[in-house]
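[1] no sequence for this one, just the structure:
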C-alpha cells in the first residue's frame, strides 16, 4: 500500500506539470498582448499614444518685407518707359502695411510738336503673403494670387485681341497679358504678373498716341515691361537681404 501511494503521488505531480506550464505560458502571452493592444483595459493606452496625426509644420515665408515699389526700378528705366514723367520718383499708393502691400505709378506725355504726342502709364503693385495655419503656406497663397491676377488681366474691361504667354526669366513664374482697349484713342496694354517666392508682382504698362503720332510699338512695350519686372524681382531680394544684415550685426558672434 505504501508503495502504491508513493507511485500515485508521483503520477499526480507529473500530471500537474503541463498545467503549470500552460498557465505560465498564458501569463507571458498576456504580458505581450498588453503592450500591443491585446487583452487590455479600455483606454489603457490612450495617454501613451496620440490618437491623431500631428499637423504638418508650415514653411517659413522666404521674404519678410517688400521693396519700395517707387524705387524698385532704376531712374534710367523710368526714363525709358515713361518719357517726360510728371514725377520721376513716382506716386505711391497709401497702405496700412507697406511690408505686405505696396504700389507706385508713373505717367507722362511726351510731346513732339507736329509729330504728335506719346502717352505712357506704368504701375507696379506688390503683395506679400505669410504662411497661415488655416490658409496654407506663403508660397501656395502667392501662387493662388498669381493665377487670380492673370485671370483678372485677361478679363480687363474693354480688352480686345488678348494674348497670354508665359514670360521666362522673371522670378519663379510669370505671364504676360497683352491687349488693346478702345477709348478716345487706341490704348495698347501690357500686364506682367510674376511671382518670386511669396511675393506677387503685377506690372501694368500702357501707351497711346495723340495728335497724329504713330501708334505705340506693342512688341517694344512688352520688352520694356519685362525688363522693368525683372528689376522689380531683384529689388525684393535686395530689400530682404538688407533687412537681415542689421539683425545679423545685432546678434552676438558665434564663439
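    In hand now; what should we look at? These figures come from a predicted structure and were not determined experimentally.
[2] rest of the way, CA atoms for contacts and neighbours
    OK.
[3] need the strands for this structure, in chain order.
    Under the criterion DSSP state E, the chain contains strands at 91-92, 101-111, 117-128, 159-166, 173-182, 186-196, 199-210.
[4] Relative to residue 49, which of those is closest?
    strand 117-128 (39.4 Å; Cα to Cα).
[5] Let's have the strands of the chain in TSV, adding mean neighbour count and distance to residue 136.
    Shown next, in TSV, are the strands of the chain (neighbours: other Cα atoms under 10 Å; distance: least, Cα to Cα, whole Å):
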stretch	mean neighbour count	distance to residue 136
strand 91-92	16	30
strand 101-111	21	19
strand 117-128	22	14
strand 159-166	14	25
strand 173-182	21	19
strand 186-196	25	17
strand 199-210	24	15
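[6] hang on, isn't residue 153 packed against residue 191?
    Yes: between residue 153 and residue 191 a contact is recorded at 6.9 Å, counting by Cα atoms under 8 Å.
[7] okay, and the common contacts of those two?
    residue 177 (Cα atoms under 8 Å, 6 or more residues apart in numbering).
[8] hang on, the earlier thing: can you add distance to residue 65 and give the strands of the chain back as a markdown table?
    As requested, those are exported to a markdown table (distance: least, Cα to Cα, whole Å):
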| stretch | distance to residue 65 |
| --- | --- |
| strand 91-92 | 17 |
| strand 101-111 | 9 |
| strand 117-128 | 7 |
| strand 159-166 | 26 |
| strand 173-182 | 19 |
| strand 186-196 | 12 |
| strand 199-210 | 9 |
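[9] Any idea which of these gets closest to residue 238?
    Here strand 186-196 is closest among those (Cα to Cα), at 12.5 Å.
[10] which residues make contact with that closest one from outside it?
    142-143, 146, 149-150, 153, 170-181, 200-209, 215-216, 218, 221-222, 225-226, 229, 233.
[11] try 6 Å
    Here strand 186-196 makes contact (Cα atoms under 6 Å, 6 or more residues apart in numbering) with 171-181, 200-208.
[12] here comes the other one, which I'd like you to weigh against the first:
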C-alpha cells in the first residue's frame, strides 16, 4: 500500500495536466471573444480642404466686351468691327479677340484677352491664381521678342489691380509702339494689347496717347466682366475647372487663349 501511494500521486498529477491546458485555452478564447464583441475605434476622416469660392464663374463674349464706338475710335478702318475671335480650347475660361486695320498709312492693332481662374483646394483661390497669372503676363509683355525700352508702371482705378507695359519694336523696318494693360478683377485677368505704327510717310503714333486709349479699353472690359454671371457654381472644395481639369488653367498660361495668341494673328493681318 505504501509503495503504491507515490504511483497514485503521479497518476493524479498527470491527469490534472490536460485540465490546466484546457482551462488556459478556454481563458484565451474568452479574451478573444471579448475583443471581438467590443466596438473597434474608427479613425476620424480627414477634413476636406476648402477655399473661398471664386466671384466669377464664366467670361463674357470677348468680342462684345468693347462697344462698337470704342473699337471705331481705337482701330479706325478695322477689317471687322465685330473682331476676330482667336482659337481657344475653352472660351469659358480663356478667350481673345483681335481688331486690326489700316487707315491710310496708320496701322492699329487691338487685342483683348480674358482669363478666368476657379478656386481649387490644391492650387489656391481664384483671386490668388489670377494675381500670379497677371504678374506673368506683365513680365511677358516687357520681355517679348524684339521689345525695347520697356517701361512698367502700376495703374490705379482699373479693376482690383493693374499694370501697364510700354515698349517699342521694329518690324520690316517700321517702328511700332506697343502698349499693354494687364488688369485683374477678382478671379479674371484682362489683357489689352494696343499696337500702332506709321507706314511709308506716316509717323509712329504717340506712345502716351496709345496708352491712354488702352487704359480706357481695359476699364470698359472690366465693366463687361462685372456685368456677367457671378458666383462659382461649384462647391468650395470642387477641384475641377470649367474645362474639365482642375490644373488645365494653371498659372503657366493657356497658349490657346491668352494674349500670346495675338502674335500669329498679327502676322496674318500684315503687322
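    In hand now; what should we look at? Predicted model, so just to flag it, every value in this text is computed and none were measured.
[13] circling back: closest one to residue 71 of the first structure among the strands of the first structure?
    So among the strands of the first structure, strand 101-111 is nearest, using Cα to Cα, at 8.9 Å.
[14] which helices and strands does the longest helix along the first structure pack with?
    What stands out as the longest helix in the first structure, according to DSSP state H, is helix 2-36. Packed against helix 2-36 of the first structure, as judged by 3 or more Cα pairs under 6 Å, 6 or more residues apart in numbering; DSSP states H and E, are no other helices or strands.
[15] Now do it: distance to the chain's middle.
    Relative to its chain's centre, helix 2-36 of the first structure lies at 70 Å (Cα atoms, centre = their mean, to the nearest Å).
[16] same deal with stretch 186-202 of the second structure?
    On Cα atoms, centre = their mean, the centre of stretch 186-202 of the second structure falls 23 Å from the chain's centre.
[17] Would you mind pulling the contact partners of it?
    Contact with stretch 186-202 of the second structure is made by 105-117, 126-127, 130, 175-183, 204, as judged by Cα under 6 Å, 6+ apart.
[18] And residue 227 of the first structure? What does it align with in the second structure?
    Counting by TM-score structural alignment, residue 227 of the first structure lines up with residue 216 in the second structure.
[19] Report the contact partners of its match.
    Here residue 216 of the second structure is in contact with no residue (Cα under 6 Å, 6+ apart).
[20] could you measure it against residue 210 of the second structure, distance?
    Here residue 216 of the second structure is placed at a distance of 10 Å from residue 210 of the second structure (Cα to Cα, to the nearest Å).
[21] which stretches of the second structure form helices?
    Using DSSP H, helices in the second structure cover 4-37, 68-74, 126-142, 207-226, 262-269.
[22] Could I get the ones you listed in TSV, plus columns for distance to residue 83 of the second structure?
    Converted to TSV, the helices of the second structure look like this (distance: least, Cα to Cα, whole Å):
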stretch	distance to residue 83 of the second structure
helix 4-37	74
helix 68-74	9
helix 126-142	22
helix 207-226	14
helix 262-269	12
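[23] out of those helices, nearest to residue 152 of the second structure?
    Within the helices of the second structure, the stretch nearest residue 152 of the second structure is helix 126-142; the backing value is 7.4 Å (Cα to Cα).
[24] Now do the closest one: which range of the first structure does it align onto?
    So helix 126-142 of the second structure sits over residues 138-154 in the first structure, by TM-score structural alignment.
[25] Over to stretch 7-22 of the second structure?
    Taking TM-score structural alignment, stretch 7-22 of the second structure hits no residues over in the first structure.
[26] Residues in contact with that stretch: which ones?
    Contacts of stretch 7-22 of the second structure (Cα under 6 Å, 6+ apart): none.
[27] now it: how far from the chain's centre is it?
    With Cα atoms, centre = their mean as the basis, the mean position of stretch 7-22 of the second structure lies at 82 Å from the chain mean.
[28] Now do the end-to-end distance for stretch 207-221 of the first structure.
    8 Å.
[29] for stretch 106-126 of the first structure, same thing?
    First residue to last in stretch 106-126 of the first structure (Cα to Cα) measures 15 Å.
[30] can you give me how far that stretch is from the chain middle?
    33 Å.
[31] before we move on, what about stretch 147-165 of the second structure?
    With Cα atoms, centre = their mean, you get 20 Å for stretch 147-165 of the second structure.
[32] Not counting its own residues, what contacts it?
    142, 166-169, 179-185, 219.
[33] Of the residues you listed, which is the nearest to residue 52 of the second structure?
    Distances from residue 52 of the second structure to the contacts of stretch 147-165 of the second structure, taken by Cα to Cα, are shortest for residue 185, at 15.6 Å.
[34] Now do the same for that closest one: its match in the first structure.
    Aligned partner of residue 185 of the second structure by TM-score structural alignment: residue 196.
[35] got the contact list for the residue nearest the centre of the second structure?
    What sits nearest the mean C-alpha location of the second structure, by Cα atoms, centre = their mean, is residue 117, with 3.7 Å. By Cα under 6 Å, 6+ apart, the residues touching residue 117 of the second structure are 126, 187.
[36] The same query, at a cut-off of 7 Å, please.
    93, 126, 129-130, 187-188, 249 (Cα atoms under 7 Å, 6 or more residues apart in numbering).
[37] and what of residue 67 of the first structure?
    Contacts of residue 67 of the first structure (Cα under 7 Å, 6+ apart): 235-236, 239.
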